[in-house]
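1. okay, sequence plus prediction incoming.
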Amino acid sequence: MIKNIFTMLLLAGGCLAVSAQEIQLNKGWKFAVGDSAQWASPTFNDKNWQNIDVNHNWERQGHPSYDGFGWYRIHVTIPSSLKEKSFLKDSVRLSLASVDDNDEVYLNGKLIAKYGGNGGTIKDGHYGPRTYNIAANDPSILWDKENVLAIRIFDTGGDGGIYGEKFTLAMADVMDNVQVNTDSDFSFEENNSLAKAVKLQTVNKYQYEGQLAFKVTDPETGAVIYEKTNPARFTAGKPFTYSFTIARLAKKSYTIAYTFHDGKSGKDIVKTETTPYILTPYPSAKPKINGPDVYGARPGNPFLYLIPATGKKPLAYKAAGLPEGLKLDPATGIITGSVSQAGDYKVTLTVTNSLGTKSKEFTISIGDKIGLTPALGWNSWNAWGLSVNEEKVKISAQAMADKLSAYGWNFVNIDDGWEAENRAADGAIVSNSKFPDMKRLTDFVHGLGLHTGIYSSPGPRTCGGFLGSWQHEDQDAKTYADWGFDYLKYDWCSYSEVTPANPDLAALKKPYEVMRASLNKVNRDIMYSFCQYGWGDVWKWGAETGGNSWRTTGDIEDTWRSMSDIGFRQDAASPYAGPGHFNDPDMLVVGKVGWGPSLHNTRLSFDEQYTHISLWSLLSAPLLIGCDMGHLDRFTLSLLTNDEVLAIDQDALGKGAMPQVKKDGYQIWVKELKDGSKAIGIFNVSDKYQTIDLDKNGDVLKGFTKYRDVWQQKFIVSTGKTFTAKVAPHGVLLVKLEK
């Protein structure tokens, strides 16, 4: 997500690269907001349109907060040599990276494709990548002449446009529907070895017969660790499976390249992936209490807190100094009740098992602030999208209770797609058939000691086209409270339809103020998460408007470009983080994701996933898992259960990290912690291994003498005047500095 370029065509608006296989469409686009049928015409003069970079959405290129129609146009010569040199000659393939949210595609004025092949209308949100095939004999294609490709986009909310890394025109290829499926999990074997099975598969009826080459490379040294070539045959319904074991690997990532060469066509398909390595130590069998040092609730409202603790089961729990109105279940560690009197209550939590006892000082803060540390939990969107249902939520809740709650994870949040088509006769919001009984579901989640969340929009419709809360805010807040929800994600979406075209600051605040007032009327603590993509520098006013967190960015994707672009651009927002109000750079993209219903392994490498969790923790960001909780592989589980990493995110001071060093090849972000120590992330943002040296008397390290590798939970021995870090490409060394 490299081609041998043999010629360059200079086109209107930019340069376009052409290879024997495909035409690169990443440059040369023109853009205009609005909508007109004449913009599809090849004779329309777009000379004065805006030049636009399709690597990025239109919001970042002069159109902040814009939702609605926009058009993209590009002039391109399609050489007949493209067809002549292809193995298959029947159709042309157009790839458009990601469309946000829906599209119509015109070639020389003719509508050739729309909506990603789905039904509905252009205003039905259908975010995602697009690939369209056009018959090679279609008269709309002008071979060896200039063609005009025009794309009509409708954005329902959030980021808009066509953007990403791969925009191409090519002949349909014999390898188009061939996949090297690497979505099976690596299994961790004895002696640091890894085992896995991959599949060559297709929906084509063509009989593929050739060779599968398998090569493992050490990216640090370039050395080939292992390689082998195997005969391979497959066709539709009959995949080829290759199983392997790589023995005695060091604790780092290696690169695996799978190359299938088809003997008849001479075509190749290549897929690469990296190998996982686990840094988080196994938890001790002795008892340990994890989670934050403070928890906030409002006077008189229902209280629920599960003491997060690890150790050999069974565990017995005690809590000395609980305020009047609270009680502890000593077998489950769940504290429930209600506290009427405001104040900070110092509580001693104790956990005991057959191997010992552990205590921790804990503050229960009863007052007007909740969410004193960033939310730790799961949200359904990045896994299931609109296909979420009650069963998937219950599976996620049970998995959190069984595998993650002992580390402080406690929110199970339903995103878009739960709403019925119409409200009840009295105007009340109603859940659809996928969620037959919301109160029963929240009772189930609460019975596990966990909290649960729900989603809506201040507009008439949500991003997915379901009912929003427009003009029903009081009713909806009461319904959410009656159902028992503890968290509300409030997504701008169609609110653009009922607000001025270019909303000022007051207009940006208004829908969130309205729902804040409605939430204040219910007798339940509901964490309030703004989702309005960082417009109007929301971090400057989100707290005063009553938000517990606010999105600072558009939607994240599971790519290095997306994750790093978002994560390393939080400088402006970071100083505004604090107890009860945090910046949200969007949900996590580790594990199996897909935006429903089909899932795949995240496209982030394993080093990039360490960077993702480290950076979000340094930023004091909400950590909302977006993967299939029913399938947590060992590596993903190790990412989510490192108590020392999570402690950085959950630090009671609540400060966001700031960049101390920003260079082309690496960055260093520093976070102050409540106990006077610091956490630093040394990030290698280059594509090669780097050795990064820090002066111990420099701004970052001065005054500190102990350096703790947080992921490996061990101190680093460092002599001399320089601290040296060897960091993998796109990787991180996360260090806690102590005096």
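-> Received the coordinates, thanks.
2. every contact and neighbour count from this point should use C-alpha atoms.
-> OK.
3. all helices of this structure, in order?
-> 81-84, 381-384, 390-399, 438-447, 473-483, 505-519, 560-567, 606-618, 634-640, 643-649 (DSSP state H).
4. tabulate the ones you listed (TSV), appending mean neighbour count and distance to G161.
-> Formatted as TSV, these follow (neighbours: other CA atoms under 10 Å; distance: least, CA to CA, whole Å):
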stretch	mean neighbour count	distance to G161
helix 81-84	17	28
helix 381-384	26	20
helix 390-399	19	31
helix 438-447	18	35
helix 473-483	19	30
helix 505-519	18	21
helix 560-567	17	15
helix 606-618	25	25
helix 634-640	19	32
helix 643-649	25	33
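5. now do the strands in the stretch 51-200 of the chain.
-> 68-77, 91-100, 102-107, 110-114, 128-135, 146-155, 161-171, 178-181, 187-188, 194-202 (DSSP state E, counting those that start in this stretch).
6. so for G681, which of the helices of the chain sits nearest?
-> G681 lies closest to helix 606-618 among the helices of the chain, at 7.1 Å (CA to CA).
7. gap between the closest one and the chain center?
-> Its chain's C-alpha centre and that of helix 606-618 lie 12 Å apart, by CA atoms, centre = their mean, to the nearest Å.
8. ok, structure two:
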Amino acid sequence: MLAAFLALGVSSHLATISTALAQKDGTTVLARTPPMGWNSWDAYGESVSEADIRANAQWMAQNLKSHGWEYIVVDMGWYITNHTGESNAKNSKYSLDEFGRFTPATNSIPSANSSAGFKPLADYVHSLGLKFGIHILRGIPKQAVDANLPVEGSSFHAADAADRKDTCPWNPFNYGVDPAKPAGQAYYDSIARLYAQWGVDFLKVDCISSHPYKGEDIRMIREALDKTGRAIVLSLSPGPAPLDKAREIARYAQLWRISDDVWDVWKTTENFPQGPGNQFARTAAWAVHSGPGHWPDADMLPLGSLRPSAGWGESRETRLTKEEQRSLLTLWCIVRSPLIMGGNLTALQTDPWTTSLLTNDEVLAVDQHSKDSRAAIQTENSAVWVSRPAEGPGYYVAVFNLSDQPQTLQYHWTELGLAAGRYKVHDLWEHQEAGPIALLKVNLSPHASTLYKIIPQ
């Protein structure tokens, strides 16, 4: 069975995922499959350096690229010149160009000297066969508005674009832009041109999809990116994005957060942080809006070595149990969430467990090459998800024990919306075969899961 499954070309599919594919009408679909990559936030907070980025990129290229991982994303703080260790510090100073656009601070990104910006670092990431991304906040820097700097490529100035009454409630760096003013679009156009010149492939925009939702900014940024002619994936943060805006969001963005930040705790009753156990109901609600070019994002993978600094908590190895880590990956893959690793990749050289999670091609294929994901069963103590391979026969079935106690769970195939009969079962985590069986029965420890490919006999 395993040989037959691999004959489908799982590894080669994962290794050749492209960011953008042409449609028959000549237009381009960005992120045809859920993006896979690494983001600096969970491991470095605002203190990430160029050396850190290069080291993580090199490790990805050598160890993860062949499994489909391709994005290196620099999260918040790359423009701060006076890092204090405090997140979103009000006394932060920034590196700006003469047009009021954030530029990499050379204390963190030394190759940005001589107005090079991120281009040298992006060129390095591209030389490894990977793609490069950055994080920004919506709006325009207060520092640019206070100095009323000119907006590049236009007759406007920063004050013309700004809405001084609009600021992000959790970050003081920017004013909002006024969508009713042409100067606002001109400013977004100017930063998009700069990012395209640098070689940016992925743009994560924060304080835009929730806290509060800013639909006009989403549209303006997408239009600005499209004008550059460069294929740039648009990622929206934080969550929860409003479900009633799903169609609007999917029109402009390739991925968007469905919850607040997910960290290494199984489940919480707080808005922040969230845990994998909080994501089952959310992913079920968003499943119908998932597809090529538009992916509900269950957030980063808080696995391995975490050093959030200005993020959440002290430096540590993930607090999730091994069972919870597998369940996280199983849920993210069966719902086809983007897979953005948060832990320090360079620490994986002494962490074979986490490496095994990120390099299981059979599991990753569920995320990258399946369809019709649905929650077949969802209760307080258990969940079952079902999807289908993009090509070929059979189904994927994921069973989760959501309770704090061991459970034996059993289901007739018809309870899962499948035809009655006998199915041969292949365990994608353990690489073991069973069946043919007429009844699915699994013994699961607390917060554990299984992921199967089943073939009717």
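-> Sure thing, it's come through. Source: prediction; values computed, not measured.
9. what's the TM-score here?
-> Overlay of the two chains. TM-score (TM-score structural alignment, normalised by the length of the second structure): 0.77; 380 aligned residues with a CA RMSD of 2.8 Å.
10. before we move on, the earlier item: could you export the helices of the first structure to TSV, including columns for distance to F582 of the first structure?
-> Below are these laid out as TSV (distance: least, CA to CA, whole Å):
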stretch	distance to F582 of the first structure
helix 81-84	52
helix 381-384	20
helix 390-399	24
helix 438-447	24
helix 473-483	22
helix 505-519	16
helix 560-567	14
helix 606-618	11
helix 634-640	20
helix 643-649	11
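11. closest one to T272 of the first structure among those?
-> With respect to T272 of the first structure, and counting by CA to CA, the nearest of these is helix 606-618 at 12.7 Å.
12. on that earlier part again, redo the strands of the stretch 51-200 of the first structure as a markdown table? Include mean neighbour count and distance to S718 of the first structure.
-> As requested, the strands of the stretch 51-200 of the first structure are exported to a markdown table (neighbours: other CA under 10 Å; distance: least, CA to CA, whole Å):
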| stretch | mean neighbour count | distance to S718 of the first structure |
| --- | --- | --- |
| strand 68-77 | 22 | 55 |
| strand 91-100 | 21 | 46 |
| strand 102-107 | 24 | 54 |
| strand 110-114 | 17 | 60 |
| strand 128-135 | 17 | 47 |
| strand 146-155 | 24 | 53 |
| strand 161-171 | 22 | 41 |
| strand 178-181 | 18 | 43 |
| strand 187-188 | 16 | 31 |
| strand 194-202 | 18 | 31 |
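13. nearest to N353 of the first structure, of the helices of the first structure?
-> For N353 of the first structure, the closest of those is helix 643-649, at 19.1 Å, according to CA to CA.
14. the closest one vs the second structure, mean deviation?
-> Helix 643-649 of the first structure differs from its equivalent in the second structure by a mean of 0.3 Å after superposition (mean CA distance after the TM-score superposition for the first structure).
15. list the contacts of that helix.
-> 290-292, 373-374, 407, 614, 616-621, 640, 673, 679, 710-711, 713 (CA atoms under 8 Å, 6 or more residues apart in numbering).
16. which bit of the second structure covers it?
-> Using TM-score structural alignment, helix 643-649 of the first structure corresponds to residues 361-367 of the second structure.
17. and the matching stretch, how far from the chain's centre?
-> Using CA atoms, centre = their mean, the offset of stretch 361-367 of the second structure from its chain centre is 16 Å.
18. state the distance from W78 of the second structure to F5 of the second structure.
-> Separation of W78 of the second structure from F5 of the second structure (CA to CA, to the nearest Å): 43 Å.
19. V397 of the second structure too?
-> From V397 of the second structure to F5 of the second structure the distance is 15 Å (CA to CA).
20. okay, these two: which has more neighbours?
-> Set V397 of the second structure next to F5 and count neighbours by other CA atoms under 10 Å: V397 wins out with 24 against 13.
21. aligned partner of that one in the first structure?
-> Using TM-score structural alignment as the criterion, V397 of the second structure maps onto I680 of the first structure.
22. surely that match and L673 touch.
-> No. Contact criterion CA atoms under 8 Å: I680 of the first structure and L673 do not qualify, at 10.5 Å.
23. identify the residue of the first structure aligned to I249 of the second structure.
-> So, by TM-score structural alignment, I249 of the second structure is matched to G542.
24. residues in contact with that match?
-> F530, N548, S549, W550, H581.
25. could I get those as a markdown table with neighbour count?
-> Formatted as a markdown table, those follow (neighbours: other CA atoms under 10 Å):
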| residue | neighbour count |
| --- | --- |
| F530 | 26 |
| N548 | 30 |
| S549 | 29 |
| W550 | 28 |
| H581 | 29 |
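26. where in the second structure does stretch 706-713 of the first structure fall?
-> On the second structure, the counterpart of stretch 706-713 of the first structure by TM-score structural alignment is residues 424-431.
27. list the buried residues for the matching stretch?
-> K424, V425, H426, D427, L428, W429 (16 or more other CA atoms under 10 Å).
28. what two of the residues you listed are the furthest from one another?
-> Spatially, the most separated pair among these is K424 and W429, at 15.7 Å (CA to CA).
29. M36 of the second structure pairs with which position in the first structure?
-> In the first structure, the residue matched to M36 of the second structure (TM-score structural alignment) is L376.
30. wait, isn't that match in contact with S620?
-> No. L376 of the first structure lies out of contact with S620 (CA under 8 Å); the separation is 10.8 Å.
31. and the strands of the stretch 51-200 of the first structure as JSON lines, adding distance to F635 of the first structure?
-> As requested, those are arranged in JSON lines below (distance: least, CA to CA, whole Å):
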{"stretch": "strand 68-77", "distance to F635 of the first structure": "41"}
{"stretch": "strand 91-100", "distance to F635 of the first structure": "28"}
{"stretch": "strand 102-107", "distance to F635 of the first structure": "35"}
{"stretch": "strand 110-114", "distance to F635 of the first structure": "39"}
{"stretch": "strand 128-135", "distance to F635 of the first structure": "27"}
{"stretch": "strand 146-155", "distance to F635 of the first structure": "36"}
{"stretch": "strand 161-171", "distance to F635 of the first structure": "28"}
{"stretch": "strand 178-181", "distance to F635 of the first structure": "19"}
{"stretch": "strand 187-188", "distance to F635 of the first structure": "9"}
{"stretch": "strand 194-202", "distance to F635 of the first structure": "12"}
